[in-house]
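S.K.: Pasting a predicted model and its sequence here:
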Amino acid sequence: MRIDAPLFAAALSRRPDPQRPRAGAADEFAQHGQARARGATATRVTLWPDPRAPRCDILRATPAEFVAPPEGVAPDDALNAARRLGPDFAAQEGAARAALGCGAPEDMAMAVAREALAAQAARLMALPALLGDAPAAPPEPGADAADISRALFGEGGAPRCAAEFERWIGRGQTPLASAFAMLWTRCDARWGRADLALWSPASGLAGLDWRRAEWFGAPVEAGVAARVCDCDLARSVEARRGRGLVWRFVARLTDAARLIAALRDGAGAPPLAPAHGVGVALTARGPLLLRARLRPDGRVAALERLDAAAFALHPGGALAQALAHLPHGDAARQEMAARLIVDSLDLGRVRVEVVAQGEARGALQGAA
């Protein structure tokens, strides 16, 4: 089964309804794309608790696929459609502009950073509920970087090293600090570990297999943790706890702090074109890559997408490896660990089912 991200391209060959006005090319592209995306299957993780040997089965998503008509579409129509195919709308537009060579508005980098910070903050504020604590109120829509920083970290700002992190979780100024204190003390270092090379756009495109989501023939970890692995706090946590679920959640914390600083300084990272026909933008889950396939006449045949989820869902990738490191003991503990592992891996919406005494119960994990 293919686990790479879908091809995004216009589908203009549908027969128009004579009773309705003719939609533009971009409208039809977007409408068709959203309908096909809704029809794709979701990723599902089924946990079979066992005191000694818990097992997880992974049913990987069938990606939606967007097939262009033979005549292709104009770059402007492909760009207009890419804007609507979220969930990372600004990043999707930025990567498409870079891939198609369309140029970007002056505020594109800041729009991408604002979008990524809003999504990262929402995901972090969901952590207390995931740990069984009272849900934390997310920042108000439209909150600026300073407000988000106070909601996440308190008045002292984000921890930058191990000593500051320990003081921050010890004070418990915010719901998130208390959640990280629980995560730090209750989660074993082995939970969710994956021993994979790290890939980020800084690693370069050489050796990248878009179809298999591999780098030089092997699976990699390419989520937010790969983006911030060079910071002091992430390196300290990796040295003490390994590359498990705690390391990934701390990376998410660090990424939010970096985004806050970028917005405060007016220095968002612009989408890049590291190679002809390829665009890269950052999102809260990791890099978003788009590759344009152009016809000889310059019309767009397809936009191929690759993101952190595609890498993680590789049969030998981070999800499979991480779920092989679940705790022994009671089923409730194993279920909590499985849900935390799935949430830490930047997968988006994933259904986690727990099978107990022949009956399954499930819940949708993650955010769109």
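M.R.: That came through fine. Keep in mind the model is a prediction, meaning the values are calculated, not measured.

S.K.: contacts and neighbour counts: CA atoms only from here.
M.R.: Will do.

S.K.: Count residues in the vicinity of Leu85, would you?
M.R.: 18 (other CA atoms under 10 Å).

S.K.: if I look at it, how far off is Ala129?
M.R.: 29 Å (CA to CA, to the nearest Å).

S.K.: Same check on Thr62?
M.R.: 29 Å.

S.K.: which one of those two has more residues nearby?
M.R.: A direct count of neighbours by other CA under 10 Å for Thr62 and Ala129 places Thr62 higher, at 18 against 12.

S.K.: helix or strand for that one, which one?
M.R.: Using DSSP states H and E, Thr62 sits within no helix or strand.

S.K.: if I look at it, how far off is Ala74?
M.R.: Relative to Ala74, Thr62 is positioned 28 Å away (CA to CA).

S.K.: Next: Glu65.
M.R.: Distance from Glu65 to Ala74, by CA to CA: 19 Å.

S.K.: same check, this time on Ala269
M.R.: 27 Å.

S.K.: what's the answer for Leu100, then?
M.R.: For Leu100 relative to Ala74 (CA to CA), the value is 10 Å.

S.K.: Gln321: neighbouring residues, count only.
M.R.: For Gln321, the count of nearby residues is 16 (other CA under 10 Å).

S.K.: and it, which of the three is it?
M.R.: Per DSSP: H, G, I helix; E, B strand; the rest coil, the local secondary structure of Gln321 is helix.

S.K.: How about it: what's its closest non-neighbour residue?
M.R.: The shortest distance from Gln321 to any residue other than its chain neighbours is 5.2 Å, reached at Ala194 (CA to CA, 6 or more residues apart in numbering).

S.K.: The structure to be compared is supplied as follows:
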Amino acid sequence: MLCTPAHPSWTIQTNPFPPVEKLVIGRSVQEAVELLPRIFNLCRAAQEVAVRLAFGLELAQGWAQALAGDIARDHAVKLAVTLPVRLGKSPMPLPKETEDLPACLFGADGFPETPAMFETYLQSGLGIAPVLQEVDQMFATGACCSDLPMIRTENAETPGAIENTVAARHDAHPVMRHVEKSRGRGPLWRLVAKALDLCSALSQGLPEPVRSDGAVLVPAARGLYAIRATQRQGRVTSFRRVTPTDHILAKGGVLEQSLAALPADKHALAPLLIEIIDPCIPVTLSGGSNHA
């Protein structure tokens, strides 16, 4: 694992949502099912699938397409609109049809499948290649990398620091292995994971929701949701939700490790780093060489 020396001077402040259990315990199951997707509407389909499965309810018709569509659109906006603007570039116009996203974002041949193809693609100027190339150049090899165990079924409800991002879904891909070996588990590695996850969403390649020891695990745009819930006579009696944001912001988690490995002369890049990691809630930094 490539990693630059840690810099301990950052203070991370967030304004998290109130505990979800306080919002749903005592309500009817139907109220909970309707409430959560509205509150957490960035991943509306994932929330609805997770909470319905947690209460043993039938999934709505077309749920898989809705879930994949939400994930694909989230990645597309990040890669083609938000990040280019953050880098001072013009946003890319996105097609109306989701099936046209790969050609728009990656070029006619799609996203590269081998290390050699990937290195060629970075120089191609096609689609999001200029964004990936600039990020690659801005962050030195080993900068902003993290070294955490990947999320798996057995640790999904663990509240501490684990790699619960879409990178965990694609860590074995040849391009991901190549970027990890050549640059570390840093910003470029994370953006490659988003591109691969978009392709998986559009090709029905996302992992299926599963139930593990009473918990429901559902893929979403930022990683894997875990929900555990019980009900009695139609009323919610317990509810626990562990999200990618919980893991990203945990002590010693992805954000803390990545910021610690941001070289002091590149502290001005902290907002871009947060944009790439994308913890889903506002983050304020203090300390470092520059406040962010």
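M.R.: Right, received. Where do you want to start? Computed from a predicted model, the values in this text were never measured in an experiment.

S.K.: Superposing both, give me the TM-score.
M.R.: Overlay of the two chains. TM-score (TM-score structural alignment, normalised by the length of the second structure): 0.87; 284 aligned residues with a CA RMSD of 2.6 Å.

S.K.: In the second structure, what residue corresponds to Gln120 of the first structure?
M.R.: Alignment note (TM-score structural alignment): Gln120 of the first structure maps to His75 of the second structure.

S.K.: Setting aside sequence neighbours, what's the nearest residue to the residue most central in space within the second structure?
M.R.: Residue closest to the average C-alpha location in the second structure (CA atoms, centre = their mean): Arg222, at 2.3 Å. Closest residue to Arg222 of the second structure apart from its sequence neighbours, by CA to CA, 6+ apart: Thr165 at 5.3 Å.

S.K.: What lines up with the one you found in the first structure?
M.R.: Per TM-score structural alignment, Thr165 of the second structure is aligned with Gly223.

S.K.: doesn't Arg285 make contact with that match?
M.R.: Yes - applying CA atoms under 8 Å, one finds Gly223 of the first structure in contact with Arg285, separated by 5.8 Å.

S.K.: Need the residues touching each of these two.
M.R.: Residues touching both Gly223 of the first structure and Arg285 (CA atoms under 8 Å, 6 or more residues apart in numbering) are 308, 346.

S.K.: mind checking how far stretch 229-245 of the second structure is from the chain centre?
M.R.: 23 Å (CA atoms, centre = their mean, to the nearest Å).

S.K.: First-to-last residue distance for that stretch?
M.R.: So stretch 229-245 of the second structure: terminal residues 19 Å apart, CA to CA.

S.K.: Repeat that for stretch 116-134 of the second structure.
M.R.: End-to-end distance (CA to CA), stretch 116-134 of the second structure: 18 Å.

S.K.: correct me, but Arg97 of the first structure touches Pro105?
M.R.: No - with contact defined as CA under 8 Å, Arg97 of the first structure does not count as touching Pro105 (9.8 Å).

S.K.: which of those two has more neighbours?
M.R.: Set Arg97 of the first structure next to Pro105 and count neighbours by other CA under 10 Å: Arg97 wins out with 29 against 10.

S.K.: ok now do that one, which residues does it touch?
M.R.: With CA under 8 Å, 6+ apart, Arg97 of the first structure has these contacts: 79, 103-104, 279.

S.K.: Of the residues you listed, which are still contacts in the second structure?
M.R.: Here is what carries over to the second structure from those, by both residues aligned by TM-score structural alignment, their matches' CA atoms under 8 Å: 79, 103-104.

S.K.: So which of the residues you listed sit within helices?
M.R.: Counting by DSSP state H, the part of these found in helices is Leu79.

S.K.: Looking at neighbours, which among the kept ones among the contacts of Arg97 of the first structure is most surrounded?
M.R.: Leu79 (23 neighbours).

S.K.: for that one, what are its contacts?
M.R.: 26, 93, 96-97, 100.

S.K.: For the alignment partner in the second structure of Gly316 of the first structure, give its distance to Ser146 of the second structure.
M.R.: Under the alignment defined by TM-score structural alignment, Gly316 of the first structure is paired with Gly252 of the second structure. Separation of Gly252 of the second structure from Ser146 of the second structure (CA to CA): 9 Å.

S.K.: Out of those two, name the residue with the larger neighbour count.
M.R.: Taking neighbours as other CA under 10 Å, Gly252 of the second structure and Ser146 compare with Ser146 leading, 27 against 18.

S.K.: who touches the more buried one in this structure?
M.R.: Per CA under 8 Å, 6+ apart, neighbours of Ser146 of the second structure: 3, 185-186, 254, 257-258, 261.

S.K.: go again using 6 Å as the cut-off
M.R.: Shown in contact with Ser146 of the second structure (CA atoms under 6 Å, 6 or more residues apart in numbering): 185, 257-258.

S.K.: Give the burial count for the equivalent of Leu35 of the second structure over in the first structure, as a bare number.
M.R.: Using TM-score structural alignment as the criterion, Leu35 of the second structure maps onto Ala81 of the first structure. For Ala81 of the first structure, the number of neighbouring residues by other CA under 10 Å comes to 26.
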